[in-house]
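Novice: structural data only, the sequence is not supplied:
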C-alpha cells in the first residue's frame, strides 16, 4: 500500500521564491520484520527476573498489584506523617527544655530567629 506524502514547499528567505521540496523516502530504511522479531525475542529473553528487579528497587516487594502497591505506599506515608505530627504536637516548649538543662538560651534564641 503506497502512502501519500504531503507536498512540502520551501521559501528562500533571500528572494522569497517558493520551490517544492521532495521529501526523503524512509519507508525502506530499517530492519526487516523477522530481524525485529528476533531482536525483541532476544531482549525479552535477556530481561531481568522479578527478584532481580526487587533487589535493584525497581519493583516493590509483595504480591499486590502495582496500583494497590501505590495506594499502600501512600497510606504508609500518610500514617507516618500523622505519627510525626502527633509527636511534634506533644513536644515540650523550648523554655521548659532550658529549665531542664537540655537547651541553652543561645540555642533557643537561634530557634526563634529561624
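Specialist: Thanks, I have the structure now. In this text, all values refer to a predicted model and were calculated from it rather than measured experimentally.

Novice: CA atoms for contacts and neighbours, from now on please.
Specialist: Will do.

Novice: if I look at residue 53, how far off is residue 108?
Specialist: According to CA to CA, to the nearest Å, residue 53 and residue 108 sit 47 Å apart.

Novice: mind listing what's buried in the helix ranked longest in the chain?
Specialist: Longest helix in the chain by number of residues, with DSSP state H as the criterion: helix 66-89. Of all the residues in helix 66-89, those buried under the rule 16 or more other CA atoms under 10 Å are residue 69.

Novice: got another, please set it beside the one above:
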C-alpha cells in the first residue's frame, strides 16, 4: 500500500512538473561553508573616505585614524590614495564590513564618513 501510494505520487508529480523535475536543468548548489566561504571573505573592496589633504590627512594619518576608530589591523589596509577632498583605501571584505559598520553607527543621521566606493565611470563599459 505505502509503496503503491509513493509510486502514484511520483507519477503525478512527474506528469505535472515534467521538465522542472529534471536534475540536468539545474546548476549545482554551491557550498557556502568552510573553504568556499573563506575565499569569498578573502576578496578585497575599495572604500571612499570623505577626508583629504584639505583636512590635513596624509596616507599614514588616514591609516592611523581608521585603526584608532575601528580596531582593524594595519596590514589589512593598503592602496591608500589621498586627494584634496577625499581618499580611497582598499581592505578585505571582512574588514570593510567592520569599518563601514563603525562609521555608519557614528554618523547618526548624517552621511557616513566612509562608504563603499562607486565604480569609476572610466571602468564601466
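Specialist: Yes, it's here. Predicted model, so just to flag it, every value in this text is computed and none were measured.

Novice: TM-score for the pair, please.
Specialist: With the length set by TM-score structural alignment, normalised by the length of the first structure, the two chains reach a TM-score of 0.30; 59 aligned residues with a CA RMSD of 4.1 Å.

Novice: could I get the full set of helices for the first structure?
Specialist: Applying DSSP H to the first structure gives helices spanning 33-46, 50-55, 66-89, 94-99, 105-113.

Novice: how many residues are close by residue 91 of the second structure?
Specialist: Neighbours of residue 91 of the second structure under the rule other CA atoms under 10 Å: 22.

Novice: what about residue 39 of the second structure, neighbour count?
Specialist: By other CA under 10 Å, 10 other residues sit near residue 39 of the second structure.

Novice: look up how far residue 45 of the second structure lies from it.
Specialist: 14 Å.

Novice: and what of residue 89 of the second structure?
Specialist: Separation of residue 89 of the second structure from residue 45 of the second structure (CA to CA): 8 Å.

Novice: of the two, which one has the most company?
Specialist: The neighbour comparison of residue 89 of the second structure against residue 45 (other CA under 10 Å) goes to residue 89, with 24 against 15.

Novice: sec struct for residue 46 of the second structure, please.
Specialist: Three-state assignment for residue 46 of the second structure (DSSP: H, G, I helix; E, B strand; the rest coil): strand.

Novice: over to residue 90 of the second structure?
Specialist: Of the three states, residue 90 of the second structure takes strand under three-state DSSP.

Novice: these two touch, right, residue 102 of the second structure and residue 68?
Specialist: No - taking contacts as CA atoms under 8 Å, residue 102 of the second structure lies outside contact range of residue 68: 11.2 Å.

Novice: these two: who's more crowded?
Specialist: residue 102 (18 against 11).
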